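*Asks:* Here is my input; please provide its structure:
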Amino acid sequence: MTMSRYEPWSLLNQLQRELERSFEGGRPGTDTAATAEWTPAVDIKEEADRYILWADLPGVSPDSIDITMENGILTLKGERQTEATARREGLKRVERVHGSFYRRFSLPDTADAEGISARCSNGILEISIPKKAAIQPKKITVTGEG
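*Replies:* As a prediction, the model looks like this:
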């Protein structure tokens, strides 16, 4: 008997990814969430001077992570390598997914694309997105006679 994980929401999640892709201007044949085997969990926090994004990427080499920023869209993609076939033989249940992943995030206008940095530690990818310096009003002194 083969054991498999029951996921009643998988079709709904696939539909949601397809809708997100269509609204983000994705084109058929390109890397999209629809072609990704899995989607990493992500937390996003806003601080006074930056946004922080944490993605769970256990088992993913930092060399296989690709982060790009274009037209206000931050794209995160990469791949978790499949384990050797010999090691997978005899497994009764497999829940850890392998293969490519893909996520896209629309950034607010306040995000400073030039200052984005990323680091990966203990399977957690941290992306720091600084905010642009706020434009402060300038006081103009009026001079004149009398």
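
*Asks:* only C-alpha atoms for contact and neighbour calcs from this point on.
*Replies:* OK.

*Asks:* need the helices for this structure, in chain order.
*Replies:* Using DSSP state H, the helices of the chain run over residues 10-23, 85-88.

*Asks:* Out of those, which is the most enclosed?
*Replies:* Mean neighbour count (mean count of other Cα atoms under 10 Å) peaks for helix 10-23 among the helices of the chain, with a mean of 13.

*Asks:* Let me see the ranges of the strands in the chain.
*Replies:* Using DSSP state E, the strands of the chain run over 42-46, 50-56, 65-70, 73-80, 99-106, 117-121, 124-130.

*Asks:* Tell me the helices and strands packed up against the first one.
*Replies:* Think strand 42-46. With contacts taken as 3 or more Cα pairs under 8 Å, 6 or more residues apart in numbering; DSSP states H and E, strand 42-46 sits against strand 50-56.

*Asks:* run this one through as well so I can compare:
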Amino acid sequence: MAETPTKLAVQSTSAPQPREPERWAPFDMLRREVDRLFDDFLPSRRRTAPYSPMSWPTAAEWPLSPVVDVVEENGGFRITAELPGIDPKDIEVKVSDGLLTIRGEKTQEEKEEDADYYMCERRYGSFQRSFGLPDSVDADKTEASYANGVLTLTLPKSSKAKASQKTIEVKAA
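*Replies:* Sure, this is the predicted structure:
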């Protein structure tokens, strides 16, 4: 049997072009990893667009917790907590069963009146931080002072703990 020739339009194509190799983009990979970390840390965050201010959490989503420094000094410990804008009467410090607790509440109210409008904004927030105290602290002699938005707690060591301290000489080998 003989094949019947067909008249099909044939287009000549050149050989397929090799694909361009994917570029190495370390900053894109870094950005994706940072985004993933933020998504893990703040699951309620909804990213609307890259670098959008709407992609960051609102103040209500962040826990209110003061920044605290703890330093061991010769005679004991010093704890400083940043509490800006909080009235000293709204701060409570307690020592109970070897646990130091700093608790407080911030309330702020702003009112503005004009002939055409009335505006009133209120903000409330409370916090609590607790620290386990070592046995060497004399809790009865703990002192607290508050100035310029910084709470400073002084926790002296007991005389027994001070007497039992010993410096050990380091010898070169």
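
*Asks:* Would you pull the TM-score for this pair?
*Replies:* Scored by TM-score structural alignment, normalised by the length of structure 1, the superposition of the two chains gives a TM-score of 0.60; 101 aligned residues with a Cα RMSD of 3.0 Å.

*Asks:* quick one on the thing from earlier: please tabulate the strands of structure 1 in TSV, including the columns distance to E18 of structure 1 and mean neighbour count.
*Replies:* Shown next, in TSV, are the strands of structure 1 (distance: least, Cα to Cα, whole Å; neighbours: other Cα atoms under 10 Å):
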stretch	distance to E18 of structure 1	mean neighbour count
strand 42-46	19	11
strand 50-56	21	18
strand 65-70	20	14
strand 73-80	16	18
strand 99-106	12	18
strand 117-121	27	13
strand 124-130	25	19
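
*Asks:* Serialize those to JSON lines and add fields for distance to E89 of structure 1.
*Replies:* JSON lines is the format used below for these (distance: least, Cα to Cα, whole Å):
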{"stretch": "strand 42-46", "distance to E89 of structure 1": "31"}
{"stretch": "strand 50-56", "distance to E89 of structure 1": "26"}
{"stretch": "strand 65-70", "distance to E89 of structure 1": "28"}
{"stretch": "strand 73-80", "distance to E89 of structure 1": "19"}
{"stretch": "strand 99-106", "distance to E89 of structure 1": "18"}
{"stretch": "strand 117-121", "distance to E89 of structure 1": "30"}
{"stretch": "strand 124-130", "distance to E89 of structure 1": "29"}
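
*Asks:* Tabulate the helices of structure 1 (a markdown table), appending distance to G123 of structure 1.
*Replies:* Converted to a markdown table, those look like this (distance: least, Cα to Cα, whole Å):
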| stretch | distance to G123 of structure 1 |
| --- | --- |
| helix 10-23 | 24 |
| helix 85-88 | 21 |
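
*Asks:* for the ones you listed, which one sits closest to I127 of structure 1?
*Replies:* With Cα to Cα as the criterion, I127 of structure 1 lies closest to helix 10-23 of the helices of structure 1, at 21.6 Å.
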